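Trainee: Output the structure for:
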Amino acid sequence: MSNLCRDDFDSGPKHVFSIEDGLWLGNLTAAIDLSFLKKNKINYILTVDSCPLPEIILELRNIHIKYIQVTDMDGEDLLSHFDSAYEFIKNGQENSSVLVHCYFGISRSTSIITAYIMKKYQISFDDAFQRVKNKNSAALPNVGFQAQLILYQILGWKIDKNNMQFKLFRLKIAARKVKKVKILPQDCIDVIKGDPSLVSARPDPKVYRCRKCRRIVALQSNLLPHYSNENLSWKDSKWSSDYSGSQLCSDTIFVEPMSWMSVSQSESGKINCPKCRSKLGSYSWTMGCQCQCGAKISPAFYFVPSKIDYSGFLQNVQATV
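Mentor: Below is the predicted model of the structure:
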């Protein structure tokens, strides 16, 4: 997909709207209209599309371009780009004018500008989107992007990689990509967490150990909690709040994927202790797992409770890898 180009595309009539001073929303035709760019002093272009702008635009010396390669599909990750897009647009507005565009100027570009306005004015998704809608009545992020914008609001208009809801979101994105290409792509490698056996300056107070050899296999912060008979979804806002309670299920221990598990090269398999090789559980990126309580978790990386002990972390004793 990265080898595609726009040089031979007919993008149709120009559609472009001034959202606020120095900020424009448009389609591809607007982005390649040199007279329009010059007239409105647009020196910053943010492209959100499946392929970049034509060479005639990319080679312009006075144009700063940011390219986000995303298709207009519900399962695409636009959320992870909101912070960097904000900085680009902010810089562009401070120095000249900015055009944010996708192919049609309806979904992806609207999502980016809505996220920018949310963060700039510290307002809700509904309020920010209405501002955009007032300028372009056709503006409409797809339902997946709308859910991501709502999560961005919950996160306080900045990406928090330690937030449980964001973790679940990234795992779902990774699972979709694994389903397509059968291995974990490099752009999703962030979902694989580090080896918890390595002693850190501020370790978790509780850890999970292999019952047979006592090797640390997970930290408390690696746990992916779920409620009895309730499917785990990244769209559920309670995972961004205090979700502790007696209703949390302990029938199966679901965790984040970790580097010692070696789960990036196949869709599913066993999880064995890296020290004694005892089977601790299993994983599946695409099929997930149904807990005994009835909850469906997907993707799933889980330990069988009888194979694991939950204990305190001894800071003065280095774990054996």
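Trainee: okay, CA-based contacts and neighbour counts for the rest of this
Mentor: Will do.
Trainee: Show me how far the longest helix anywhere in the chain is from its chain's centre.
Mentor: Ranked by residue count under DSSP state H, the longest helix found in the chain is helix 164-181. Remark: helix 164-181 is offset 8 Å from the chain centroid, using CA atoms, centre = their mean, to the nearest Å.
Trainee: isn't there a strand covering Lys158?
Mentor: No. Per DSSP: H, G, I helix; E, B strand; the rest coil, Lys158 lies outside any strand segment and is coil.
Trainee: what's the neighbour count on it?
Mentor: Residue neighbour count, defined by other CA atoms under 10 Å, stands at 17 for Lys158.
Trainee: pretty sure it is in contact with Ile150, am I right?
Mentor: No. Applying CA atoms under 8 Å as the test, Lys158 and Ile150 come out as separate, 11.9 Å apart.
Trainee: ok, back up a step: can you name the next helix or strand after the longest helix of the chain?
Mentor: Downstream of helix 164-181, the first helix or strand assigned by DSSP states H and E is strand 206-210.
Trainee: I'd like the structure of this one too, to check against the first:
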Amino acid sequence: MSFASIWNHQTQSKEPIVFHCIFLHPTTQLLTHWPSTAIDPQRLKKIYRDASDTITLDRKDIILHPDTPIDLKKDEIYTIVPMKGEITPSRPMPTPVLTSEMQESSLEEFEESLRKNVEDASEDELLQKEVNYMGNFDEITDQIVDGLWLGDCYSMECHKQMHIKGITHVISVANGLKPITNDNLTQHIYSLPDVPSSNLLEIFDETSNIIDSAREKGAVLVHCMAGVSRSASVVVAYIMKTFRISRDEAIQLVRARRNQIYPNQGFMNQLKEYETMGCELREDRHIRSLQDTIERMKNLAFLMESEGRVRLEWLKRDPNNSLLKETEKKRLFVCASCQRPLFLVESLLHPTEGLCNNLFLEPMQWMHDQISGFSGQLQCPQCRKRLGSYSWTSSMEKTIECSCHHITVPAFNVWTSRVLPAGRKSWT
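Mentor: Model (predicted):
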């Protein structure tokens, strides 16, 4: 049984689903519990990508006008009128079957035999084997709106079923996962633990852009370990931003499709903050207390010393693995040799305009494989040119001091001569 199935039984929402009316697609049978009292064609087409400007109620057509949202009757079921063109109904997935071969071998042994005999197996056989081991995609995931699926860690392995669903992108919001090895799927990984202090707010704009882009030509799966907290928060943020509704309304819409969602309190607070921002991260939010950041880095140094390793989720996200907005590109620093994106200006702890020899910054995810010792060199992850050095310790012989006598402990610094603001050929 998958995590999602377990949570279905163990984690029920504490509040009843509140909605104003229901939309129904006549072919796919996708239901949407709409929380608002009005709808316009733009928002309707974000729910159902093939929707026309017409909906029906009691067999009567209602024409939606672009400039004037129409009022909706409470507790009614409105049927979508799809645009003209053939619509292919969703293909049902096979029922899982426990075979004698599965009973007599471990998962690893069976996967190895499958890999060796893959050329001899038919597509239907491979699909059946995937369903047997990973689960039925329709049962372990839920389609929130047309082309947006929310699921657990097993769902990311259902490659053949995702292909049938037209899924082209996967957003993985969990730590400790192995990357997907499938050329037909584009994966975006955010290594964040399910704890209230994890900063999901920072990725809401980015993940919303990825979901929008994926839904234009295909579909997208968003998942974490159980499909309950982290991935649910990302989907709720997208629903808020796309449909211009409140956090609580978005949660109701998502929960009506996947009842077990339950973001932790920290994520609930971040979603509320996102709502107050108008679902758009403000640049002034990046102006943080330097002392708070230094304290966080000291805590990282303590964790590194106690665990003897550095976890990827402790580090600042790599801008090279992100879809940057135009405003972020203006705050980007790159390697002077190969132009590989390295960090945004808000990661700097000692901002400068080229007057100092060193730039001190928060430890970045691209440093992960380089900072396992107590001190050492930092290299560009692409061209391998040396960028600077790092030190977790405060001992005098390992302390890194700038030419302006600035000292940060722990220290992660790059030389000013080895990086440049994006789009510039020099500091001057």
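Trainee: If you count contacts, what does the longest helix of structure 1 end up packed against?
Mentor: Counting contacts by 3 or more CA pairs under 8 Å, 6 or more residues apart in numbering; DSSP states H and E, helix 164-181 of structure 1 is packed against no other helix or strand.
Trainee: do that again at 10 Å, thanks
Mentor: Secondary-structure packing of helix 164-181 of structure 1 (3 or more CA pairs under 10 Å, 6 or more residues apart in numbering; DSSP states H and E): helix 143-154.
Trainee: what's the helix it packs on aligned against in structure 2?
Mentor: Aligned by TM-score structural alignment, helix 143-154 of structure 1 corresponds to residues 265-276 of structure 2.
Trainee: now swap in stretch 100-120 of structure 1 and tell me
Mentor: Counting by TM-score structural alignment, stretch 100-120 of structure 1 falls onto residues 222-242 of structure 2.
Trainee: how far out from the middle of the chain is the matching stretch?
Mentor: 8 Å.
Trainee: so who does the residue nearest the centre of structure 2 touch?
Mentor: Note on structure 2: the residue nearest the mean C-alpha position is Ile171, at 4.5 Å, using CA atoms, centre = their mean. Contacts for Ile171 of structure 2 (CA atoms under 10 Å, 6 or more residues apart in numbering) come out as 150, 156, 186-190, 207, 210-211, 220-224, 231, 234.
Trainee: corresponding residues in structure 1 for the strand or helix carrying it?
Mentor: Using DSSP H and E, Ile171 of structure 2 sits in strand 167-173. Aligning strand 167-173 of structure 2 against structure 1 (TM-score structural alignment) gives residues 42-48.
Trainee: mean deviation of that stretch from structure 2?
Mentor: Taken over the aligned residues, the distance from stretch 42-48 of structure 1 to structure 2 averages 0.9 Å (mean CA distance after the TM-score superposition for structure 1).
Trainee: Centre of the chain to that stretch, how far?
Mentor: How far stretch 42-48 of structure 1 lies from its chain's middle: 22 Å, per CA atoms, centre = their mean.
Trainee: What sits closest to Gly151 of structure 2 if chain neighbours are left out?
Mentor: Excluding the flanking residues, the one nearest Gly151 of structure 2 by CA to CA, 6 or more residues apart in numbering is Thr141, at 4.2 Å.
Trainee: Having no further points to raise, I will conclude here.
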